[in-house]
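In: no sequence on this one, just coordinates:
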């Protein structure tokens, strides 16, 4: 017996019954972001490893432990993209669309990180992200947050909490880093193993620790917001004022630092308590130094990314997912001539009523077996063609839901009969 090949751990199939939910979510995202004037960019899945080492940070968990990196046939180190921002910046520098421009772009697609798989966390996962370039003030930070809030409303989602923080500029962050490092060294024995490792290489990441004992130590740690430079403080206060005036509720979380080194000033997360440990649904902030860090000219930048699987899990938890797509019309036939006519009729209905969804039984089974298939399909109406119908130019129309009515109509009157069984909604669908 031949061994079956299974998918790679942490890389999951998205099965057909989930297709309607994915399509609906992706269409809603597209509608919202494009209503703000954002244009879609499509990026390579594979990039040079150096791109992520220089942007995300060599001492981050992503670069140290989670990237899928390999040497190609020319010996060059390549990596499956773990996130989308670095690729957007690389593309902008390479194609020259960032300098002296006001840019709003968005992307979606698979990302890859070699993490421990669990509910809501995969090694191949899907993200949607938006990135902006050339806008320095807090208005663009607010716009991105307003756009995500609008998306939650469009999806009907509730129970999401917005958390904000500011990391300040590079100088203020470096001074705070030294102060925090000194404090953590004095409490080193009370920290968890990961935090002790990060203490020397990237102490700000200790602030993001989930270990209860370490979090207790951090209660006494110096606060980043108290170390902000004046410009960053004004920027953060301006953002808070804009959000308050727009009616957006938020919580200031002084320990919010994000897991990527390129962030500066604003950082934010939309979090939920409904998904256990995987509570962050959307996260972002400013990364004003990243363009110059990757070889471009100094350019203010801000963006966010959200996990599609986590969004779907939250939608499912709140019973907001659409039902799987099913055909509303199922076509049955008996005999060679009727099978040919069935295909013609199905095409005519699709042409006139594309919103219905029409499925044709393509096989040799008898009408009784076909009718069972039609019923299991979830269709509302069965169209039945036999030798008599073909000769007389008729179609038998049978209701599959509610009262089981059946009548024979002329093919020329079929569309009117279908309209009676399957009326259009208010938007003409």
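Out: Perfect, thanks for sending it. The structure displayed is predicted, hence computed values, not measured ones. Numbering: from 1, shown residues only.

In: CA only for contacts and neighbour counts going forward, please
Out: Will do.

In: please, where are all the strands along the stretch 251-400 of the chain?
Out: Counting by DSSP state E, counting those that start in this stretch, the stretch 251-400 of the chain has strands at residues 251-252, 264-271, 280-286, 301-307, 329-333, 358-360, 381-385, 394-399.

In: give the other helices and strands that the longest one contacts.
Out: This means strand 264-271. Identification of packing neighbours for strand 264-271 by 3 or more C-alpha pairs under 8 Å, 6 or more residues apart in numbering; DSSP states H and E yields strand 161-166, helix 230-245, strand 280-286.

In: structure B:
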């Protein structure tokens, strides 16, 4: 068989007209994804996989183990924990009544569900418990760059450690995780909300101050004034920011234990060479936080000024008790938005895809039915598949070129191999099968040689092993 005739062919691409007609139809048809949700594949899917792998590797260094909770929870899980006056509960939950009459909610965040699992599975009898998690969350919110209605998070939760050193641990873990992704211009902002008693005193002082400026507050801040004025501190409305310039500072109302705790955390972070800024206006949007809160931000044109937070968390010592569990279970954790992290990753940050080897059976017949293969072609096809299976068992990535009906299809198969950036092609015809050899073609140098099946397995298997070790 003359392999020279099977040289490189040009890549085949669909015409622009076909693409334009298909795209136009898809935008208006039922094949579109739900608003605020998207399909993810190709390079973007690879970036998400990289983020998850880095997160798992770093969390494992600190003794964290994976936990997975259902996407659907009883609605009370979130209504009791997030705060009934919060934007998430008031506007953003995906909730419905199922056929059995139960009110269910698609999880908007991970902490409440994991805390529910801690209580329901009685995991609090063996503290501490350290978990990492990843997966989709759902919020019906306004779409922005890096913010979708179905979005992915990677996060950690630590139950049963009360000392301020545990706060430092989770912050250091977060810093190492972001560093492992090669992110630039990362800044850490940190604050203390104080314990419940000091926070309530500060709330009243803040409410008293803001009540004097009601006429200038935004509509959202006016609504929050009577429910939770702390959330006004996080307002992005220009008129609110101006009013807040002279408002009481939370740190002035911290109890002595909270002050000592925060001092330990900031001093230890400095010793660890983790730069930070104390932001007295920093609060978290959910009701269960107390004492330490923090955010990691990235200045990037990819995200914009309002979407720079890529990872955030804090302490929530009262959450287990609030959800019906035992009292006195200290808890802290954080979550990172994977969509935003993906936008920040450059192509060079993502490892290149493993190059496949293509196996191409080449039939003797010029034309045949793909449904009724001639006996000789069936034997060739099976023989080529056995070789493909043996290569995969050695860890070689193999793309098997299934027979399509004509010998001329071989040229198109070379075009596919070129498109997928294959490193080698293994060509098998009847002569090779009967002689116990294959033709191995290097698609970079365009050189080829005959070798036995054992030699093929040894050569491609060794190449694959060497690449994994490097």
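Out: Yep, that arrived. In this text the structure is predicted, and so the values were computed from the model without any measurement.

In: can you give me the TM-score here?
Out: Here the TM-score for the pair of chains, by TM-score structural alignment, normalised by the length of the first structure, is 0.94; 423 aligned residues with a C-alpha RMSD of 1.9 Å.

In: any idea which of the helices and strands packed on strand 264-271 of the first structure is most buried?
Out: When you average the neighbours per residue for each of these (mean count of other C-alpha atoms under 10 Å), strand 280-286 leads with a mean of 24.

In: quick one: the strands in the stretch 101-250 of the first structure?
Out: Taking DSSP E, counting those that start in this stretch as the criterion, the stretch 101-250 of the first structure carries its strands at 103-112, 124-133, 161-166.

In: for the shortest one, name the packing helices and strands.
Out: For strand 161-166 of the first structure, the helices and strands in contact under the criterion 3+ C-alpha pairs under 8 Å, 6+ apart are helix 230-245, strand 251-252, strand 264-271.

In: mind doing that once more with 10 Å?
Out: For strand 161-166 of the first structure, the elements it packs on are helix 230-245, strand 251-252, strand 264-271, strand 280-286, judged by 3 or more C-alpha pairs under 10 Å, 6 or more residues apart in numbering; DSSP states H and E.

In: same deal with the first one?
Out: Identification of packing neighbours for strand 103-112 of the first structure by 3+ C-alpha pairs under 10 Å, 6+ apart yields helix 19-35, strand 39-40, strand 77-80, helix 85-95, strand 124-133, strand 301-307, helix 308-317.

In: turn those into JSON lines, including mean neighbour count.
Out: Putting these into JSON lines (neighbours: other C-alpha atoms under 10 Å) gives the following:
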{"stretch": "helix 19-35", "mean neighbour count": "16"}
{"stretch": "strand 39-40", "mean neighbour count": "16"}
{"stretch": "strand 77-80", "mean neighbour count": "18"}
{"stretch": "helix 85-95", "mean neighbour count": "19"}
{"stretch": "strand 124-133", "mean neighbour count": "22"}
{"stretch": "strand 301-307", "mean neighbour count": "24"}
{"stretch": "helix 308-317", "mean neighbour count": "19"}
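
In: so which of those is nearest residue 425 of the first structure?
Out: Comparing those by their distance to residue 425 of the first structure (C-alpha to C-alpha), the top pick is helix 19-35, with 17.5 Å.

In: ok, now which ones touch the residue most central in space within the second structure?
Out: Central residue of the second structure (C-alpha atoms, centre = their mean): residue 338, 3.8 Å from the mean position. Contacts for residue 338 of the second structure were tallied using C-alpha atoms under 10 Å, 6 or more residues apart in numbering; they are 47-49, 51-52, 134-136, 146-147, 151-155, 310-311, 344.

In: contacting residues for the aligned residue in the second structure for residue 173 of the first structure?
Out: Aligned counterpart of residue 173 of the first structure in the second structure: residue 199 (TM-score structural alignment). If a contact means C-alpha under 10 Å, 6+ apart, then residue 199 of the second structure has 192, 193, 205, 230, 250, 251, 253, 254, 255, 290, 291 as its contacts.

In: try 7 Å this time
Out: Counting by C-alpha atoms under 7 Å, 6 or more residues apart in numbering, residue 199 of the second structure touches residue 193.

In: just residue 396 of the second structure next, same as before
Out: For residue 396 of the second structure, the contacting residues are 460, 461, 464, taking C-alpha under 7 Å, 6+ apart as the criterion.

In: quick one: which of those residues is nearest residue 439 of the second structure?
Out: Comparing these against residue 439 of the second structure with C-alpha to C-alpha picks out residue 460 as the nearest, at 12.9 Å.

In: tell me which element the closest one is part of?
Out: helix 453-469 (DSSP states H and E).

In: what does that helix rub up against?
Out: Counting by C-alpha under 7 Å, 6+ apart, the neighbours of helix 453-469 of the second structure from elsewhere in the structure are 391, 394, 395, 396, 436, 437, 438.

In: looking at the second structure, name the residue matched to residue 339 of the first structure.
Out: Taking TM-score structural alignment as the alignment basis, one finds that residue 339 of the first structure is matched in the second structure by residue 381.

In: again but with residue 281 of the first structure, I slipped
Out: Here residue 281 of the first structure is matched to residue 310 in the second structure, going by TM-score structural alignment.

In: next: residue 251 of the first structure.
Out: Mapped onto the second structure by TM-score structural alignment, residue 251 of the first structure lines up with residue 277.

In: ok, that match - contacts?
Out: Contacts for residue 277 of the second structure (C-alpha under 7 Å, 6+ apart) come out as 188, 189, 190.

In: over to residue 59 of the first structure?
Out: Applying C-alpha under 7 Å, 6+ apart, we find residue 59 of the first structure in contact with 201, 202.

In: ok, back up a step: may I see the buried residues of the helix holding residue 460 of the second structure?
Out: Neighbour-count burial for helix 453-469 of the second structure flags 453, 456, 457, 460, 461, 464 (criterion: 16 or more other C-alpha atoms under 10 Å).

In: give me the contact list for stretch 283-296 of the second structure.
Out: Counting by C-alpha under 7 Å, 6+ apart, 81-83, 86, 186-195, 231, 233-234, 258, 309-316, 319 sit against stretch 283-296 of the second structure.

In: scratch that, stretch 25-44 of the second structure is what I was asking about
Out: Taking contacts as C-alpha under 7 Å, 6+ apart, the residues outside stretch 25-44 of the second structure that touch it are 143, 148, 149, 150.

In: count the neighbours of the third one for me.
Out: When you say that, I think you mean residue 149 of the second structure. Other residues within reach of residue 149 of the second structure by the criterion other C-alpha atoms under 10 Å amount to 22.

In: fine, thanks again, bye for now.
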